[in-house]
Structure formats: C-alpha cells, structure tokens
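1. A structural model of the following input is requested.
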Amino acid sequence: MIKKQETMILSEYMGIYDLVVTKNNMLRKINELIDFSFIHDELLEKYCLTNGRNAISPIRMFKYLLLKSIFDLSDVDIVERSKYDMSFKYFLDMAPEEGVIEASSLTKFRRLRLKDVNLLDMLIDKTVSIALEKGIIKSKSIIVDATHSSARYNQKSPREILQERSKRLRKSVYEIDETMKNIFPTKNIIDKLEDEIKYCQDLVDVIESNEIIATYPKVKEKLNLLNETLEDDIHHLQISSDADARVGHKTADSSFFGYKTHIAMSEERIITAATITTGEKNYGKELKSLIVKSQKAGMKIDTVIGDAAYSEKGNIEFTNENTIKLVAKLNPSVTQGFRKKEDEFQFNKDAGMYVCKAGHMAIRKARQGKKDVSTNQTDTYYFDIEKCKVCSLKEGCYKEGAKSKTYSITLKSDVHKAQIAFQESEYFKEKSKERYKIEAKNSELKHRHGYEISSSSGLINMEMQGAITICAVNLKRIIKLLG
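-> Next comes the predicted model:
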C-alpha cells in the first residue's frame, strides 16, 4: 500500500545535515535542482492505495537507483553505503537515524514498479525541461551518435561466466594475502553448471568467513558481484544467454554482442533524446526518432551534426522537409543511387560493409564500371555462401544451389549535388568540429557510469538502465554548468 502523497520527516537529528552535507555537495545540489514528486505521480497506479503493508516511497527507491548509477555501485554496496554516508541519507530524504532497505527490494522495484513505464523519455524530457528553464541550453543544434553496451549474459556459457567472476575474485584476494589459496576449495573441473555453482558458493563462504579480507573494497565489490550472480541472477544463467541481445559490428574485424544506445545531445552536452535498440541496428535509421523526441522535449532544432552513417537519402529528405541542416558527410556506399530491398540490407559505417537481415556481414566488395563516364558504377557486396546455405532466413534471399550471394547498389554522382555543395560551406566545416563532444559523452557513460555492460538481460532492462544513467549524467552536467 502507498499513500497518495509524501509525508514530512520529523526527527530531532535533522540538523546534522546542515553540518555535514555542505552547500557544494553534489547530492544536495541535485535535491535542490529537481522536484522528484513526478516519480511518485507517475508510479502511483503501480501500487495499491488501500491494502497491504506501507510501501517504501517510490521516490526513495528511484533515488537509490540514481545513486547506483552516479557512483557505479552494486545494489548491495549502494545500500551498505547509505547506512553511514550522511549525504546519501540526505539525498534519500531519510532521518539520520533511519534504517535502510534490503538490497533485494531494488530488484523487486525494477521488476514490478518500473515495468511498462516509458522511463527513458520521461526522465530525459524532465532533465531537458530543467536545462531549458535554467537557460542552460541556448543552441539550436543537436549532435547524434550511438554507443554500444555488451550484454551481461553474453555468448559465453553460464559456467564460463561463473568461472570468470570467481577468477577475478580470487585474484583480488591473492593481491592481499596469497596464502588464502591454501584454504580455498578445489577448483571445479567437471563441465556441469551445478558443480560450478557449488564451487562458487563454497568460495564465497570461505572469503566471507575471513572478515578482514572480505572488507577490502576491491575484494568486496567482486564478492558482491559474484553473490548477486548466484543469488539474484542464477535463473538467467540456467535459462540461456541474453535472448534480446544481438551481434553488432564496430569495425570490419571486430564485433560485440549486446545493444546500441542512439543519442542526441545539445552543444551544451545535455542529452536531449535517446533510443535503445539491439546491437545489429543501423545508426542512421534512428535519426528521425531522435529529432522528433528532442523537439518534443522542448528543443528548437535548425542543425543536426553526425557522421556519415546519418547521411542516407531518407535522412537528407526528412531534414530538408523540416528546414533542418544536416551536417553529415556523404558516403557514396550509403547515400547515392538506387538499391533494392533497403529494409533487408543495412549499411554498417564502421565496417564499411552491408549486413543482411540475419545479422551476417558481407566479407568483401567490388566496384564495377568506369568512373566519370556516362554509365553508372555499381558496388557489389559478397556474403559467405556457407552461412547462407544454413541460414534460417534464407527463403526469398538465397537461391538453393547458387554458388554466391551478392547485394549490389548503383552509384549516381548527381543525386546529392545540394548536399555536396553544403559540405564545402564554412558553416558545415565549423559545425563539424562540434561532433567530438558526443564521443566524450559516450566515454563518460561507459567509464564513469558502468554503461559499457548491461546490468541485466533483456531490451526492457537495458532501456531502464539507459534512462537512469542518462538522467544521472544530465543532472551532473546541469549542476556543473550552473556552478
């Protein structure tokens, strides 16, 4: 059961916060910057209003998740720190003497309360409205790009995942006391998940029994991660790898298994829109959605800045129709000329190759026809015929018995003359210099907020992680600019 409105905290110790949580404290600034009551209003229908025990405030639960993202900590560690960190308690609207939640409550909150909530757009719209209200966003340009996140439950077997995490834990222990290996359980050599789980549980028990070793931060973090895997996520390991994650290509020679987050950002480095897709999706196809979402959040847009992935024909037409300048260099292999089955074959700009609807990338390409003559040139992309023969989607794509599978596009040099001329303008060249900002933002998301790896399995959970992470970085950026 939840109350229809928040109640005031009455404690004789509240004055402690004025002494220990200074005006320059980031969490105090966030609390003063944003009224989180919109979270209560948005999630109210997810709770019963008449029956059951009193539920923990959804605002407080959401703030726990925000802290988890800001400081890149596990559920267990964020709850543990909130026991003694007064800035955390202040941010969570707790009395100094008040007890904390059980870490498992955060998992239930994510699964039960945040399900079917469009958290991504809601949180981005809220932070953008604050930035606009404070006069922080003055530009009328958005910079677009995508960053990838590897699946937590990747293509490794469940046993391999447990082996990897237990190995990291042992290594951190050996750095402190190498003699611990003498009392560790014997490593499992049987190729059974149940035996690996048993070994990991025994390893955890031995380390936790040594209170001195277990309290070292570098040990504790890896211990908590292995514990969470065993206690909370083991059912994911037993079922399968991440069912939603897909293989995407970073270059022609490297790939990843996971998701892509497509981002639009103002020149002031406030993220104005985002969409999250599986790893194989094309960058350029998300541009229209990013523009529409940014405008819905309150942005006035006259320029979009991106790389060659966004310069495909449909995007040029859409931006022209909406009187928006597209600062993205043309790529002949993507944007020029006519090609068949556009929905079935997507161009990967990092690898410079086309990818079929099954996620298989072309292995080579060849250009036919002479340059600067009246006849058109053609780029032909060749796929691995052995993969095509056994592909589940080969019907209507691969003809049985064919010795090769190719995909061709016709290049026409006169299709994008206006865009070619725009590329030579000073405006285009100056605005292109702003693109580096979004690369730095992607790095911040990954290396400071744990966005390099998904925190759970499934596209819905990745969207939830993206929403809270982007909210955190936007709030930090707003505070920095106001400061």
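2. Please count neighbours and contacts with C-alpha atoms only from this point.
-> OK.
3. Buried ones in stretch 436-444, by neighbour count?
-> 437-438, 441-442 (16 or more other CA atoms under 10 Å).
4. ok, of those residues, which one's closest to T127?
-> T127 lies nearest to K441 out of the buried residues of stretch 436-444, by CA to CA, at 15.9 Å.
5. wouldn't the closest one be in contact with R269 here?
-> Yes. Contact status for K441 versus R269: in contact at 7.4 Å, counting by CA atoms under 8 Å.
6. Looking at the buried residues of stretch 436-444, which are in helices?
-> Judged by DSSP state H, helices contain the following of these: 437-438, 441-442.
7. Find the pair from the residues you listed with maximum spatial separation.
-> Largest separation among these by CA to CA: K437 and N442, giving 8.8 Å.
8. that older thread, make TSV out of the buried residues of stretch 436-444 and add distance to T107.
-> What follows is these, written out as TSV (distance: CA to CA, whole Å):
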residue	distance to T107
K437	34
I438	31
K441	28
N442	26
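9. after the longest strand along the chain, next one along is what?
-> The single longest strand within the chain, with elements called by DSSP state E, is strand 255-266. Note on strand 255-266: by DSSP states H and E, the next helix or strand toward the C-terminus is strand 271-278.
10. and this one, so I can compare the two:
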Amino acid sequence: MISKQETFNLSPYMALYDLIIPKDNMLRQINELVDFSFILDELKSKYCLDNGRNAIPPIRMFKYLLLKVIHDLSDADLVERSKYDMSFKYFLEMAPEDDVIDSSSLTKFRRLRLQDVNLIDLLIQKTVEIALEKGLLLSKMVIVDATHTKARYNQKSPKEFLQEKSKNVRKAVYQLDENMVGKFPEKPTSNEVTEELDYCRQVVEVVETQSKVAQIPAVKEKLNVLKEVIDDYENQLSYSNDPDARVGHKSADSAFFGFKTHIAMSDERIITAAVVTTGEKSDGHYLQELVEKSKEAGMEIETVIGDAAYSAKDNLQYAKSKELQLISKLNSVITNGSGQRKIEFDYNKDAGMFVCPAGHLAIRKALSKNKNKNKNPKMAFYFDIEKCKVCQMREGCYKDEAKSKTYNVTIKSIEHEEQAAFQETDAFKQLAKNRYKIEAKNSELKNPHGYKTAISAGLFGMQIQGATTIFAVNLKRILKLLNEKV
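-> Here you go, the predicted structure:
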C-alpha cells in the first residue's frame, strides 16, 4: 500500500546534500523545476491505501526509470550506482544512509503499475505545461518526423540470442582472467531453448562464484545484461521473436526490425507530441494525430513542417480545413490511390516504394499506360508474388494463381497541384530550412539516451521507454533554455 500522507525525511545527514550537490547539478535542477506529485495522482489508483505493507513511493520508482534513461543504464547498474552516487540519492529524495531497491522492483513497477496509463501523453503534456509557464514556447510551429528503434532481440531465434549474450559474458571474463578457461559448463547441443536458458543461468552462477573479475565493470555490465535477458525471457515467455516488433524500411536496400516513434517538436526544440508504433507504419499517417496532441498539450499551431512523407492528399486536406501551413515537399506518388482499394498500402518515402499491410516492400515500379489522355497518369508498384502466395493476409489482397500483384496510385490530384505551386514560393523554402532541427533531436534521443535499441520486448515496453526518454530530453532542453535566459 502507499501512505495517504506525505512523509518527511528527518535524517541527520540530509545537510550533506547541500555540501556535495552543486546548485548547477542537472538532477538538482530537475527536482527544483518539476513538481512530481502528478505521478502520484496518476498512479495512486494502482495501489491499496489501507492494506498490506508500505510500498516504495511511486514518485521514487518513476524517478528510477528517469535516471535509467538519462544515464542509459541497465536496471542492475542503475541500482548499483544509486548505492554510492549521492546525486542519485538526492534526486530520489532518499537519506544518504537509506538502502536502495532491488532491481526486480523496477520490472514489477513497469508491468504492474504502469499498465493502462497513457504515460507518453502525460509526461509530454507536463513538460509542455512547464515550458509554457516559463515563457519558453513562443513559436506557433511544429516539425514532424519519425525515428526508428531496433527491437531488443532482433530477428534471431531464442537460442541464438541467448547464445550471443552468454558468449559476450564468457569473452569478457576470458580477457581479464585466463584461469577461467575450461571452468564454464559444456554448451548444450540440442535446439531446446529451455536447455540454453539453463546454461545461461549456469554461466551467471560460475562467473559470480568462481571468477575474480565478476565486479569489474567490463564483465559486470555484460553479466547484468544476461541476467535481464534471462528474467525477460521467463516473464515474456518468448522474446527474440518480439510479438510486436515489425520490419520497417530505411531505404530500398536497408531495413530494420523494431518500432517507430512519430514526433512533433516545437521550433524551440521541445517535443510536443509523440506516438509509438510498430516499425512498418507509415510516417504520414500520424501527422494529424501529432498536431491534435500538440494542441491538447497547450500549443498554438499555425505551421507544420515535415518531409515528403507528410504530403499525402488527406494531410493536405486536413491542413487546409484547419488553416495550417503544411511545409511538406510534394512527392508525386504520395496519394490516397484510386480511392477504390479496400486494403490500404503505405508509402515509404525512404525506399520510394509502397509497403503492403503485411510489411512487404514493393520490388519495382513503372508508369501505367492510360488510354484516356484526360485522366491523370498512374504509377504501378509490383510486389513479390512468391511472398504473396504464402502471406497470412493474402485474402482480399492477392488472387490465387495471379501472375502479378500491383498497387496503382494516381500521380497528381487537385490538392497536389495547389501544394506544388506553394512549394515554389520563398515562404515555403525559408520555413523548410527548419526541418534539420528534428533530425538533431532524433540523434539526441538515440545517442546519449539509448533510444537506438529497445530495452525490453513488446510495444508496451517501447512506449514506456519512449515516454521516459522524451520526458528526460524535454526537461534537459527546458533547463538549457532557462539558463540561456539568465
């Protein structure tokens, strides 16, 4: 249960924080900037108020998750650092002598307390609210884009993935302690995943009990990853074939297996809305949702900037109905098709091809001949029928024994003609120069904060990672803008 009353820390050592945590420390600044009581208000219904033993305060548990993405740490390494890093304990509102949590508590918190909580909207709205209160959001413009995150377990079999992680541990141990050669158990020879899982547990036990280097960071980090994988497998039951991850295409020749985060960002580089999806989803479909979420968060919007993926006809119509300037360079083949299709295909602007609902990319394209010269020309996209023949979604899409599978789109519509004229204006060209800012933001999410790879399996885990990472990045940006104003 959680206490109904706020508790006060009466430790005689609290004054240490004033001596060792400088005023410009980022964690101190975040604590002073944000009233985290909104987390308690959101999560208190997930706890019992009058039965059972006292739970770890929800705000503290959330702050652990925030520290995890700020410093890109595994659960075990996060808890270990929290034992001795006084800035962590200060941020967590603990006394210097307090014990930290067990890392398994973080797993339970994510799975039990954050279910059915729209965390990503909640956290983004909070940062936008703070930015508005501080007078930092003055622009009426958002930039939209999507960034991809690889699934934690890629497209490997469970056995292959477990083998890879246990091998990383053994290799790290051998490099530092040659005496460990021959001390690990024999590798399983069957294809049973349960045997590989048992072997991984034995590797952990051997390293922790027989090796002299178990506490050296180079070994400990890989050991902690292996432990998390074992725990994730036991709770997820199947992980390397992530049930939610999908194949997305970065170009005609390169693909990834994972998820996408669709983002709207203000001109001040504060993220105002985000939607986390599986990897095959088209960027352009989420423009309207991102704009509406940004408005709900408190943004006034007059201009939307995006790449060619956002110039679909329905987005042009939406922008016109909402009196928005849509700065999205037209791609001649991004339309809604003929309007007679029952099954919707997505256009992948990076590959320059359409993707079917099953996630398969077209293999070539060609102009279709049109006998009626008064009608707009069409582009035909051809798909690999060998894949279509065995596709689970072929019903209503592919006819048995058909010699080809194509998807045809009209090249130009009235809306596109209007946009084509607009994109030649100086105003369009000047505003379009701002799009680079969101590319830098995507890089910031991925590199310092570990958003290149999912930290857990499934869309739910990805949504939590996205929510906490964006929250951290937004807070850092707000602090920077405030410091620039001083």
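11. show me what contacts the residue lying closest to K329 of structure 1 once chain neighbours are set aside?
-> Nearest residue to K329 of structure 1 in three dimensions, chain neighbours excluded: A308, at 5.0 Å (CA to CA, 6 or more residues apart in numbering). Going by CA atoms under 8 Å, 6 or more residues apart in numbering, A308 of structure 1 touches 328-331, 349.
12. again, but for S82 of structure 2
-> By CA under 8 Å, 6+ apart, the residues touching S82 of structure 2 are 88-89, 100.
13. and of those, the nearest to K371 of structure 2?
-> F88 (70.8 Å).
14. To what extent is the closest one buried, counted in neighbours?
-> 21 (other CA atoms under 10 Å).
15. That one belongs to a helix?
-> Yes. Judged by DSSP: H, G, I helix; E, B strand; the rest coil, F88 of structure 2 forms part of a helix.
16. In which helix or strand does A366 of structure 2 reside?
-> Going by DSSP H and E, A366 of structure 2 is part of strand 364-368.
17. still on that earlier bit, closest to F256 of structure 1 among the ones in helices among the buried residues of stretch 436-444 of structure 1?
-> Closest approach between those and F256 of structure 1, by CA to CA: N442, at 16.2 Å.
18. what sits against I101 of structure 1?
-> V79.
19. Let's verify T323 of structure 1: helix, strand, or coil?
-> When classified by three-state DSSP, T323 of structure 1 comes out as coil.
20. separation between the nearest residue to it once chain neighbours are set aside and D414 of structure 1?
-> Counting by CA to CA, 6+ apart, the nearest residue to T323 of structure 1 once its immediate chain neighbours are dropped is D302, at 6.9 Å. Distance of D302 of structure 1 to D414 of structure 1, given as CA to CA, to the nearest Å: 26 Å.
21. hang on, the earlier thing: most neighbours, which of the contacts of A308 of structure 1?
-> A328 (24 neighbours).
22. Quickly note the distance from it to T147 of structure 1.
-> For A328 of structure 1, the distance to T147 of structure 1 - CA to CA - is 18 Å.
23. for Y216 of structure 1, same thing?
-> From Y216 of structure 1 across to T147 of structure 1, the span is 33 Å (CA to CA).
24. do K433 of structure 1 as well
-> 19 Å.
25. The longest helix seen in structure 2 to strand 255-266, inter-axis angle?
-> Longest helix of structure 2, by residue count under DSSP H: helix 458-485. In terms of direction (axes from the mean of the first three to the mean of the last three CA atoms, to 10 degrees), helix 458-485 of structure 2 departs from strand 255-266 by 40 degrees.
26. What is helix 458-485 of structure 2 packed up against?
-> helix 26-33, helix 58-71, helix 119-133, strand 255-266, strand 271-278, helix 436-446 (3 or more CA pairs under 8 Å, 6 or more residues apart in numbering; DSSP states H and E).
27. relative orientation of the longest one and strand 271-278 in degrees?
-> Following the same axes, to 10 degrees, one obtains 170 degrees for the angle between helix 119-133 of structure 2 and strand 271-278.
28. which secondary structure elements does helix 119-133 of structure 2 contact?
-> strand 271-278, helix 287-297, helix 458-485.
29. Comparing D302 and D414 of structure 1, which residue is more hemmed in?
-> Shown here are D302 of structure 1 and D414; by other CA under 10 Å, D302 has more neighbours (15 against 10).
30. Against E12 of structure 1, how distant is the residue nearest to K329 of structure 1?
-> From A308 of structure 1 to E12 of structure 1 the distance is 60 Å (CA to CA).
31. go on, I213 of structure 1?
-> Distance, I213 of structure 1 to E12 of structure 1, by CA to CA: 38 Å.
32. Mind checking which of those two has more residues around it?
-> I213 (19 against 10).
33. so where does the more buried one fall, helix or strand?
-> Element membership of I213 of structure 1 [criterion: DSSP H and E] is helix 211-214.
34. The next helix or strand after that helix against structure 2, how far on average?
-> Per DSSP H and E, helix 211-214 of structure 1 leads on to helix 217-231 as the next helix or strand towards the C-terminus. Superposed on structure 2, helix 217-231 of structure 1 shows a mean distance to its aligned partners of 1.2 Å (mean CA distance after the TM-score superposition for structure 1).
35. Give the next helix or strand downstream of helix 217-231 of structure 1.
-> Downstream of helix 217-231 of structure 1, the first helix or strand assigned by DSSP H and E is helix 234-239.
36. quick one on the thing from earlier: now for the strand holding A366 of structure 2, which elements pack on it?
-> Under the contact rule (3+ CA pairs under 8 Å, 6+ apart), strand 364-368 of structure 2 is packed against strand 378-383.
37. what's next to the strand it packs on, contact-wise?
-> 333, 353-354, 360-370, 404-411.
38. Give the next helix or strand downstream of it.
-> Next along from strand 378-383 of structure 2, by DSSP H and E: helix 385-390.
39. Mean distance between that following helix and structure 1 after superposition?
-> Mean deviation for helix 385-390 of structure 2: 1.5 Å (mean CA distance after the TM-score superposition for structure 1).
40. Can you give the distance from that helix to the centre of its chain?
-> From the chain centre to the centre of helix 385-390 of structure 2 is a distance of 31 Å (CA atoms, centre = their mean, to the nearest Å).
41. Contacts for it next, please.
-> 394, 398, 400, 403-405.
42. Equivalent analysis for stretch 159-167 of structure 1, please.
-> The contact list for stretch 159-167 of structure 1 (CA under 8 Å, 6+ apart) reads 153, 191-193, 196-197, 200, 203, 222, 225-226.
43. same check, this time on stretch 203-216 of structure 2
-> Contacts for stretch 203-216 of structure 2 (CA under 8 Å, 6+ apart): 166, 170, 173, 176-177, 180, 183-185, 219-220, 223, 226-227.
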